[in-house]
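> test case, fold it:
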Amino acid sequence: MLNQIQQQQRQSANQLTANTTFAPMTDNGRFIVEGGHQLAGEIVPQGAKNEALQIISATLMTDQPVLLTNLPDIRDVNKLLDLLTGLGAEVERIDRHTCRVTAKNIDVAYMQSADYVRDAQHIRGSVMLIAPLLNRYGRATLPKPGGDKIGRRRLDTHLLGLQTLGADFKYDAERFIYSFTTDGLKGAYIHMDEISVTGTANVVMAAALAEGESTIYNAACEPYLQQLCKMLNRMGAKIEGIGSNLLKIQGVETLGGTEHRMLPDMIEIGSFIGLAAMTGSDITIKDVSVENLGIIPRTFERMGIQLNINGDDIHVPAQDHYEIQSFIDGGLMTIYDAPWPGFTPDLMSICLVTAIQARGSVLIHQKMFESRLFFVDKLIDMGAQIILCDPHRATVIGLDKRAPLRGISMSSPDIRAGVSLLIAALSAEGTSQIDNIHQIDRGYQDIDGRLRALGAKIIRE
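Model (predicted):
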C-alpha cells in the first residue's frame, strides 16, 4: 500500500509545471514514516533559507529590478514574498526558484492593515523589512514577529541599532505592534550588544542609505550576512570589512538593481550528513559550497562520520558504526553552538539525534536558545539514551546501533527539531507518525519527495 501511494504521488508531481509554487501551505498535515530502510543516491541542497529572507528584504531598498535565483520554495520564503506583494512590490515568479522583485510603488500604509499584521507576525524574517522602508519612506510598522518557539529571541539589538542611526520607535502593548519613524537616518558608531544575524542585517541595510559613515562593531559575520553585504555593494553600497565583526559603511543616496544567487543551505547539508549516518546510508550531497561551510564538516567528523569531499560535493559512505571522538586529554566530547565562525545553533538538534546511534557519548550544549532541547522526550520514548541535564544541556549515550529506535507518534515543535524527529523516524524500527509538519515545510523544500527519491518510505497525509 505504501509503495502504491508513493507511485501515485510521483505521477502527480510529474504533471506539475515548472513555475508552480510547490511548498505546502496548509497547517494541517502529518508524515507517516516507515523506518529501517537504507537510503542511497544523490541529493542537491536547496537555496539557503536564512540568506533568502535577508536578500528578499533588501530588494525593498531600490526601485530597480532585482533578480533572485536559487530561492528555496518553502513556506517562510513564500510568505515573505507575499508580504512584498501586499506592500505593492511587483514579484514576478519566473520559475520555482527564480523571481524578479521590483519595489517601485510601495504602499507603506498597508503595514497598518489587518492582513499585513496577521501575515507578518507568523514569520520572524518580517523584522528585516523595517530598515529598507525606514530609509525610503521614513516610517514602518512591525507586529511582534513569530517563528520557532525555541526560547526568547529579543528585538533589542534591532531596535537599539536603528535608534542609534536616528529612528524613533513606539510599542503598542495592546496590539503588540512596533511603529518606527525617522526624519532621515544618519551614520553612527554602533557596538552591537549581541552578535545577532538578523539584527546585523537590519542595521547594515539601514546604514547603507544613511547619511555619513557608520561603524558596526561586534557584527555577525555568517556567510549569509556576507552575501547580503556583497549584494548591497553590487547595488552601489559602500561596505568594508565583509566577513569580519567590524563593518564600515559609507552611506549612499540610492541603490540600483542587481542579480543575486543564494548559497546552498548549510543546515540542509548538515541534516543530510546526520541522516546518512543514522540510517547507514550512502549519500552524495551535491554542490555544497564547501568554502562556506566553516567547521560544520569537521564537527560531524568528530562524531565519527566519514566524509569524502570531492570537489564541491560531500560523499557520506554507508557506515555500520561511527565513533564519537574524545578530547585530546580524554575528556568527554562537547559540542556547543556559537556565533559564526563557531558551530551554528541550527544544527545542534541534528547533532543530538545523530549521536543516538553513535559509539560513545557526547554532551550537547545548546547555549543560545533555552527551549531547543525540549523535543528530546520524544527521542527517549523511541528508545534513545539521553539525559536532559537542564534546558541547555543534554548528554547522549550512544547505542552504537545495538538496538534500533522504535516508531512512535510525535509532533514537530520547530523546523530543526522536526527534521531531527524525521531522521530518528527514518532510522527507527516500525512506523512513526509526525504531526505539525508545516513547521518542517517552513524550512525544508519538498523534504518528503526528495527523500523518497533516495528510497525513504514517507507518506504525506
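
> could you use CA atoms for every contact and neighbour count after this?
OK.

> and the helices in the stretch 201-350 of the chain?
Per DSSP state H, counting those that start in this stretch, the stretch 201-350 of the chain carries helices over the ranges 223-234, 266-279, 296-302, 348-355.

> show me which residues of the third one are buried.
Neighbour-count burial for helix 296-302, with 16 or more other Cα atoms under 10 Å as criterion, is recorded at 296-297, 300-302.

> and what of the first one?
For helix 223-234, the neighbour count (16+ other Cα under 10 Å) marks 223-234 as buried.

> and which of those residues is nearest to T182?
L232 (21.8 Å; Cα to Cα).

> farthest from the middle of this protein: give me that residue.
Ranked by distance from the centre of the chain (Cα atoms, centre = their mean), the top residue is D329, with 34.8 Å.

> quick one: that residue and R234, what's the gap?
48 Å (Cα to Cα, to the nearest Å).

> same question, G29
42 Å.

> about what we covered before: is it possible to get CSV of the helices of the stretch 201-350 of the chain that adds distance to L405?
Output for the helices of the stretch 201-350 of the chain, formatted as CSV (distance: least, Cα to Cα, whole Å):
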stretch, distance to L405
helix 223-234, 36
helix 266-279, 10
helix 296-302, 21
helix 348-355, 11
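
> this one as well, want them side by side:
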Amino acid sequence: MGSFEVIGGKRLKGEIVPQGAKNEALQILCAVILTDEKVTISNIPDILDVNNLIDLLAAMNVKVERLDRHTCVFQADDVNLNYLRSEDFRSRSSRLRGSVMLAGPMLARFKKAFIPKPGGDKIGRRPLDTHILSFEKLGAEYVYHSDDGFFHLTTNGLQGTYILLDEPSVTGTANLVMAAVMAEGTTTIYNAACEPYLQQLCKMLNHMGANISGVGSNLLTIQGVEKLHGTEHHMLPDMIEIGSFIGLAAMTQSDITIKNVGHEHLGVIPDRFRQLGIQLNVIDDDIHIPEQDLYEVKTMMDGGVLTMYDHPWPGLTPDLLSIILVVATQAKGSLLVHQKMFESRLFFVDKLIEMGAQIILCDPHRAAIIGLERRYKLRGIKMSSPDIRAGVALLIAALSAEGTSVIQNIDQIDRGYQYIDQRLQALGAEIKRV
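As a prediction, the model looks like this:
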C-alpha cells in the first residue's frame, strides 16, 4: 500500500487543469450498455474507480478501444450475460459502488440484472433501497440470494409509471433514468436528483435517441423508446477537484489559477468559499485565487456563527465539506460544519486535531472549527486516508503544515484524483510517492 511523503509550508504558484468529473464518469460509462452501437467518451478521468469500471465493462465483453488515456470508444454489441453470475463479476463489482448503475441499463436492454453488495467509501449507510424499489415500480421483480450476496432482478418488460423518490439520490435517479428510457410508456420521476452530472447523463441519452424532458429540474418525464443509438460525449470538469484546489490555494497562501472550470456548472461552490473569506477572481472560464495572508469567515447577519451544510443540488455537495472543514482551521473566525447525509464522514478530524487544529466533534454529523488565524501552523504527522475526500483534505492540511507528513492508504486518494502528486509537484509542492 503506497504513501505520500509531504514536506509542508511551501507556497505554490501556477496553473492547474481539473480532471474530468468522476461522478459523471461512473454514470456515463454504465450508459454505454444501453446500445449495441459505438459510444465515444472524452475527458475521462484517469483514476482508479473509473479505470476499474472500464475494466469491468471489458470483462463483460464490451469492446473498449482507448484512443488515449482520456478518450475511449465503447461498443456493447456482444455482452456476456453469463459473466454477470460469475465470482469474478461479484468480486470486481463489490469493490466499486458505481457498478450498481449497471443494473438500470441491463434491465432495460436485457431484462435481467445482478447487484452485489457494493463497495466504495466507508462514510456511513448507503442503502440500495431507492434503486431496487424504483425498479420494482417499473415492473421488475427482485430476490436477494444470501449464498452469493446478489440481488437478482428480472422483468418481462419494464412499464412506465409515476415514481416519487423517497430521497433525491444521484445514483438512484441515474439508475432509474437509464432503466426508464427503454420502458414501455411514460415514466414520471418526482424528487429526482438534478446535479450537473445527472443533467449530462440525460443530455447524452437524448442524443442517443431517448425522450427525456425536465432535465435540470426535480421532475423528469421519460417517454420510452425501443432502441438507442451511438453518440459522442464530452465530460464536464470535476467540481469537487475544483473546490479542492480552491481550498489548497487558500491553505498554502498560494497564487493558483484553475483553468477551464465550467463555471456555469459550479452552482454555489464559489460563493461558499467566498463566505470563508477566500478571494476568487473569475476570468473567462478560469478561477484565479491570489496569494492571501489571511481569510476571515463571514458571520450570519445576526452575528451568529456561520454554518455550512450539505444539501441536494443546487445546494452544496457533501463531497466538499471535508475540504471546507480543513480550510476553516486556519481562518479567522469560527465555522460549524453539518454533514447531514453521511454519519461517518467527519471521523477524520482526529488527525487534524493531532496536527494542532482546534476542532470540537459535536456528534457524528457536526464539527465546530475555531480558526487559528495562522498564529500557529499545523504540524506534520503520520496518518491514513479513510476515504477519497478526507484523504485530499488531509493532503491539503499536510501541504500547509510545518514539517513532514506521511499519508498512508493513498489508494483512496488515487480512486478520485488523477496524478495528484505530479500535478501538485508542477505547482511547487514537495510531495513524493513512497
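
> TM value for the aligned chains?
After superposition, the two chains reach a TM-score (TM-score structural alignment, normalised by the length of the second structure) of 1.00; 434 aligned residues with a Cα RMSD of 0.5 Å.

> ok, back up a step: so which of the helices of the stretch 201-350 of the first structure is nearest R75 of the first structure?
When the helices of the stretch 201-350 of the first structure are ranked by distance to R75 of the first structure, counting by Cα to Cα, first place goes to helix 266-279 at 15.3 Å.

> what residues are up against L335 of the second structure?
297, 305-308, 328, 368-371 (Cα atoms under 8 Å, 6 or more residues apart in numbering).

> most neighbours out of those residues, which is it?
A328 (32 neighbours; other Cα atoms under 10 Å).

> the first structure: which residue goes with that one?
When the first structure is aligned by TM-score structural alignment, the residue opposite A328 of the second structure is A355.

> verify the stated contact: that match with G398.
Yes. Between A355 of the first structure and G398 a contact is recorded at 5.9 Å, counting by Cα atoms under 8 Å.

> what do the two both touch?
Joint contacts of A355 of the first structure and G398 (Cα under 8 Å, 6+ apart) are S361.

> in the stretch 301-450 of the first structure, which spans are strands?
Shown for the stretch 301-450 of the first structure, the strands assigned by DSSP state E, counting those that start in this stretch span residues 308-310, 313-316, 333-336, 361-365, 386-390, 393-397, 409-411, 431-435.

> for those, which one sits closest to G36 of the first structure?
Taking those one by one with Cα to Cα, strand 431-435 is closest: 9.1 Å.

> so stretch 189-209 of the second structure aligns onto which residues of the first structure?
Counting by TM-score structural alignment, stretch 189-209 of the second structure corresponds to residues 216-236.

> sorry, wrong one. I was asking about stretch 269-283 of the second structure.
Residues 296-310 of the first structure are where stretch 269-283 of the second structure aligns, taking TM-score structural alignment as the criterion.

> the matching stretch: end-to-end distance?
End to end - Cα to Cα - stretch 296-310 of the first structure spans 16 Å.

> and stretch 408-423 of the first structure, by the same measure?
The straight-line separation of the ends of stretch 408-423 of the first structure (Cα to Cα) is 13 Å.

> gap between that stretch and the chain center?
15 Å (Cα atoms, centre = their mean, to the nearest Å).

> in that stretch, what counts as buried?
Quick answer for stretch 408-423 of the first structure (16+ other Cα under 10 Å): 408, 410-423.

> show me which of these is closest to K170 of the first structure.
Distance to K170 of the first structure, by Cα to Cα, is smallest for D414 among those, at 30.0 Å.

> OK, contacts around the closest one?
148-150, 439-440 are the contacts of D414 of the first structure under Cα under 8 Å, 6+ apart.

> and it, what's its match in the second structure?
Matched to the second structure by TM-score structural alignment, D414 of the first structure sits across from D387.

> check V204 of the first structure too.
V204 of the first structure maps onto V177 in the second structure, with residues paired by TM-score structural alignment.

> which one is I106 of the first structure nearest to, not counting chain neighbours?
G88 (4.8 Å; Cα to Cα, 6 or more residues apart in numbering).

> what's the burial count for the alignment partner in the second structure of that neighbour?
Counting by TM-score structural alignment, G88 of the first structure corresponds to N61 in the second structure. By other Cα under 10 Å, the residues close to N61 of the second structure number 17.

> any idea how far F89 of the second structure is from N61 of the second structure?
Going from N61 of the second structure to F89 of the second structure by Cα to Cα gives 12 Å.

> next: L336 of the second structure.
From L336 of the second structure to F89 of the second structure the distance is 42 Å (Cα to Cα).

> also I353 of the second structure?
Here I353 of the second structure is placed at a distance of 41 Å from F89 of the second structure (Cα to Cα).

> likewise S344 of the second structure?
28 Å.

> now swap in L320 of the second structure and tell me
Distance, L320 of the second structure to F89 of the second structure, using Cα to Cα: 32 Å.

> and Q223 of the second structure, by the same measure?
To F89 of the second structure, Q223 of the second structure is 32 Å away according to Cα to Cα.

> check G172 of the second structure too.
To F89 of the second structure, G172 of the second structure is 21 Å away according to Cα to Cα.

> the more surrounded of these two?
The residue with more neighbours, out of G172 of the second structure and F89, is G172; 24 against 19, by other Cα under 10 Å.

> doesn't the more buried one lie inside a strand?
No. Counting by DSSP: H, G, I helix; E, B strand; the rest coil, G172 of the second structure falls outside a strand, being helix.

> excluding residues flanking it in the chain, which one is nearest it?
Per Cα to Cα, 6+ apart, closest to G172 of the second structure is H131, 5.0 Å.
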